[in-house]
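A.B. asks: Dropping a prediction and its sequence here:
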Amino acid sequence: MPENVSANNPSSVVVGIDFGTLSGRAVAVRVSDGAELGTAVHHYEHGVISERLPGSAERLPPDTALQSPEDYREVLRRAVPKALAAGGIDPARVIGVGIDFTACTVLPATVGGTPLCELPGLAGRPHAYPKLWKHHAAQPEADLVNAVARERGEPWLARYGGRISSEWQFAKALQVLREDPELYDRADRWIEAADWIVWQLCGSETRNVCTAGYKGIHQDGAWPSRDYLAALDPRFADFVADKLAHPLSQLGGRAGGLTAEAAAWTGLPEGTAVAVGNVDAHVTAAAAQTVAPGQMLAVMGTSTCHVMNSDVLADVPGMCGVVRDGIVPGLWGYEAGQSGVGDIFGWFADTHTPAGYADEAAERGVSVHELLSAKAAEEPVGGHGLVALDWHSGNRSVLVDHDLSGVIAGMTLATRPEEVYRALVEATAFGTRTIVAAFEDSGVPVTDFTVAGGLVRNPFVMQIYADVLRRPLNAIGSDQGPAVGAAIHAAVAAGAHPDIHAASRAMGEVRRGAFRPDPTRADAYDELYAIYTDLHDHFGRGGSDALHRLRRIRNEAAAS
């Protein structure tokens, strides 16, 4: 810690940095009460690399989602100094830095931490780049990971609801091995971006218990065995030992201090405490004061991640994972999620809204989303005669199948854009209800439901969720939940608070009962939810393989 600041000084500040899908943001937060003093956003130059690598004319395969690590460094160089300047903050007041990342976003690197895509001659190799969380091209590898685990009776599989996602570490690494074995061999490290950026900040390689448990199949102190890995592919036998295994660090711990180089990037004092890395949804629990058992938090943005602590250990179908100490030390942390939520709304608004709607939105001075929400809110529940399946980016929970795709049933020539928009919003709410039901049916009670993320600002969407779930929704008190959560962890790492629970009480904020269900609408949604469940099980649980066949036909056509 810099010599001229104190963890106990009420004017001390911590900085949280949230690395998202399209941008990174930094927020400066006062450690005494969580007041947000300054914020800045930096949009990634390369965004999501899904069509072509930078400087290349060759199209990437379907379901590819890559990123540029230099975009992450630029967040440190640009967003952090701007956040301090926006708050008029003397950098000498900053005692800690915390980060969170989308996950599983993972990359191959050298033993010194250099991403392979930055090595001479490798910029044209897709598998040398970080694979973003929504890189779903490793579904065949995920199918193999699951099939072999079931055949061998691997005990850890139940901790992930019976299926490992194509989004997680092992499927993505196996894809690299199968499709570019030379590059796989050149990777000394296979590391989550959350841990890699901490490495960039403090010069020390660390691995956090959160990503190791949820994304890396680390359970009860062990990774999957060498025999299991060899059964996947003999060349994969030493994957854990050679590229993944590393001592794990507890959340809220101190990873190290800012190096001179990182201090120059951020404008912060050299030696400033750097917290152990974390995942965006999991770190938000501290900011939303949802760290006690039974308090489910839904972080709603392009996708939704559902996280919850519990003192109950159970096998919950379709969970992304249950990990001891995965959200806060001392409790079992559960994670579930939906791969597409805000992305689905954005896709529809951008590609299926008539020009006249855009003109009307401009005349009213609102966004197309706001216009569609206002029009849709005028309709009664079920008035559109539609039910949709929210699988446009596959299904993360509870089916764990990214070869599924979206469905809209009930359309007629009279169907209007706002009706389809409403059906898509309802579909995501039904998906969340399915997840909550999976918890409670498995003996893991959900006593409290809190929402965070950008979609909280849309009251139309939130009201639908309250009605569909038949329960009040609490709302996080900050628009910068992940970044504030990262800052809270930084305060613990710097010694300003004794643990995450205490820091959450002091620095977090939540509005209780911000959205309450209407009993009449809730009753009407029960009937629609029953139809959603029928379609969900028909297309997702063996009634028909039509969606899988369509995905295969599309991929074969794209490859020809």
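C.D. replies: Received, thanks.

A.B. asks: okay, CA-based contacts and neighbour counts for the rest of this
C.D. replies: Will do.

A.B. asks: Look at stretch 274-293 and report the distance between its end residues.
C.D. replies: 28 Å (CA to CA, to the nearest Å).

A.B. asks: ok, structure two:
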Amino acid sequence: MPGGNEPRSYYVGMDVGTGSVRAALVDQRGTLLAFADQPINQWEPQFNHHEQSSEDIWAACCVVSKKVVQGVNLHQIRGLGFDATCSLVVLDKQFRPLPVNPEGDSRRNIIMWLDHRAVSQVHRINETKHSVLQYVGGVMSVEMQAPKLLWLKENLRETCWDKAGHFFDLPDFLSWKATGVTARSLCSLVCKWTYSAEKGWDDSFWKMVGLEDLVTDNYSKIGVIGADVKGHGLACEGQPVTSRLAVICGTSSCHMGISKNPIFVPGVWGPYFSAMVPGFWLNEGGQSVTGKLIDHMVQGHAAFPELQAKATARGQSVYAYLNSHLDLIKKAQPVGFLTVDLHVWPDFHGNRSPLADLTLKGMVTGLKLSQDLDDLAILYLATVQAIAFGTRLIIEAMESAGHSISTLFLCGGLSKNPLFVQMHADITGLPVVLSQEVESVLVGAAVLGACASGDFASVQEAMAKMSKVGKVVFPRHEDKRYYDKKYQVFLKLVEHQKEYAAIMKGD
């Protein structure tokens, strides 16, 4: 490592989210020195079809990387790390974009992670009850890659499937663009493509679901594995690393927990061996479009224009304004008690975990005739609480299967919202740890770049030197009884929704 008077080493972390590309320049101590972001295009040609352009995303990556390295000696930039959504990128044999749409628009060559076009395909895949499904929570999600691949084969055979040379998970596409190497990451293939770090690909699965053409040439179209990063044990302030649940909360929320031995959790993805921390098994729970749901509820409310005007006048984001407005109207009671008779079930885009039911819908009970700013603030609060109750449901499923979770580690855009963080602490009853660097996802990507540079012996060493705990938010245990009652209502909501569906289907 550079010492004394030697020049500093820098690393670039790049985070390709659903709506934008963000980049940061980070030094060897994990200090974020420069930041840039750039929006990326999305297309929704029909309901539940969501597409992007790999060329547009790569252009945005180039824009932000040039911005963050301005004024820096490029020889001091030692590594680059990417993280990205698990969207599917399709290229032909010459690495040119292929259309993933009936219109034949080859610019739109990405099926986004949140795309739900492959509903019938995922049902058929799950009906096979193939043994690989044990490792994705018992049933495969429509957001994974196999159903999307099958949809392309069945719907765009001539314009896309027959011409395809390469199917990439988006982060692997980005590393190929940066290096020219087509090797895939173990994390992507294990988590979204059914690869096993212990056994490799299972030919019988691909043949059984009708994608036998991918088996040829040793799966060259979907994945030659790159070098695995070998690591050591993780130190963890007196608590085993297996007691931590990382919650990455942005457009959606992902819940990442690890164990020494495989734990099978119904409705929770995994166990995936060595997919996140070498030598440990990963379980990944998730809630689809949580950040987008909050936006949807707030922006669709009649009082939103008034909220926007007031927030702008005060120079605040709409959410900072809503948080302060809730403090004004709560009077003597804790802010969470404002939703005593307003309850939300948050699965407006189906349930990823632990119910694994993409047919579920959103529910709100307790609406009034008024639609003023107070009503908007309380609906926003109820939505944030509903997302936290969803996290509690995932934790309970993981713990009943054998996990033991004592701490939440939150990162991502929503972790910057103090109300979102406090509600997660209060509703789960667990302390929430926040990184010292609020852009911890970008620092995490830079940590991987630092490890790739060879400046650190392992990911763990790079993490220890470059990431630090910022603060811990503790639950208000005196409010536990209130949230336990709201959680009972939360569980009743989905129970009732299933009953309503059964009534409507009945004779």
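C.D. replies: Ah, there it is. Owing to the predicted nature of the structure, the values given are computational and were not obtained by experimental measurement.

A.B. asks: Can you show me the strands along the stretch 51-200 of structure 2?
C.D. replies: 51-52, 77-84, 88-92, 110-111, 164-169 (DSSP state E, counting those that start in this stretch).

A.B. asks: swap in the stretch 301-450 of structure 1?
C.D. replies: Remark: strands assigned in the stretch 301-450 of structure 1 by DSSP E, counting those that start in this stretch are 304-310, 321-324, 332-338, 387-389, 407-409, 448-452.

A.B. asks: And the stretch 451-560 of structure 1, by the same measure?
C.D. replies: With DSSP E, counting those that start in this stretch applied, the stretch 451-560 of structure 1 shows strands at 473-476, 510-515, listed in chain order.

A.B. asks: of all these, which gets the most neighbours per residue?
C.D. replies: The densest packing among these, expressed as mean neighbour count by mean count of other CA atoms under 10 Å, is seen in strand 473-476 with a mean of 24.

A.B. asks: so that strand matches what in structure 2?
C.D. replies: Per TM-score structural alignment, the counterpart of strand 473-476 of structure 1 in structure 2 is residues 432-435.

A.B. asks: Tell me which of the strands of the stretch 51-200 of structure 2 sits nearest to Glu399 of structure 2.
C.D. replies: Evaluated with CA to CA, these place strand 77-84 nearest to Glu399 of structure 2, the distance being 28.1 Å.

A.B. asks: how big is the offset of that closest one relative to structure 1?
C.D. replies: Once the two models are superposed, strand 77-84 of structure 2 sits on average 1.0 Å from its counterpart in structure 1 (mean CA distance after the TM-score superposition for structure 1).

A.B. asks: what's in contact with that strand?
C.D. replies: Residues outside strand 77-84 of structure 2 that contact it (CA atoms under 8 Å, 6 or more residues apart in numbering): 9-17, 170-171, 174-175, 445-453.

A.B. asks: what residue of structure 2 takes the place of Ala193 of structure 1?
C.D. replies: So, by TM-score structural alignment, Ala193 of structure 1 is matched to Leu170.

A.B. asks: Burial check on that match, number of neighbours?
C.D. replies: Residues within reach of Leu170 of structure 2, counting by other CA atoms under 10 Å, total 26.

A.B. asks: I'd like the distance between the closest residue to it other than its chain neighbours and Lys465 of structure 2.
C.D. replies: Spatial nearest neighbour of Leu170 of structure 2, chain neighbours left out: Ser87 (5.4 Å); criterion: CA to CA, 6 or more residues apart in numbering. For Ser87 of structure 2, the distance to Lys465 of structure 2 equals 31 Å [CA to CA].

A.B. asks: So if I had to pick from these two, which one is more boxed in?
C.D. replies: Relative neighbour count places Ser87 above the other of Ser87 of structure 2 and Lys465, with 25 against 13, counting by other CA under 10 Å.

A.B. asks: How about the contacts made by that one?
C.D. replies: Counting by CA under 8 Å, 6+ apart, the residues that Ser87 of structure 2 touches are Ile110, Ile111, Met112, Trp113, Asp169, Leu170.

A.B. asks: As JSON lines, these with distance to Val247 of structure 2 would be great.
C.D. replies: Output for the contacts of Ser87 of structure 2, formatted as JSON lines (distance: CA to CA, whole Å):
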{"residue": "Ile110", "distance to Val247 of structure 2": "26"}
{"residue": "Ile111", "distance to Val247 of structure 2": "24"}
{"residue": "Met112", "distance to Val247 of structure 2": "21"}
{"residue": "Trp113", "distance to Val247 of structure 2": "18"}
{"residue": "Asp169", "distance to Val247 of structure 2": "21"}
{"residue": "Leu170", "distance to Val247 of structure 2": "21"}
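
A.B. asks: Brilliant, that's me finished.
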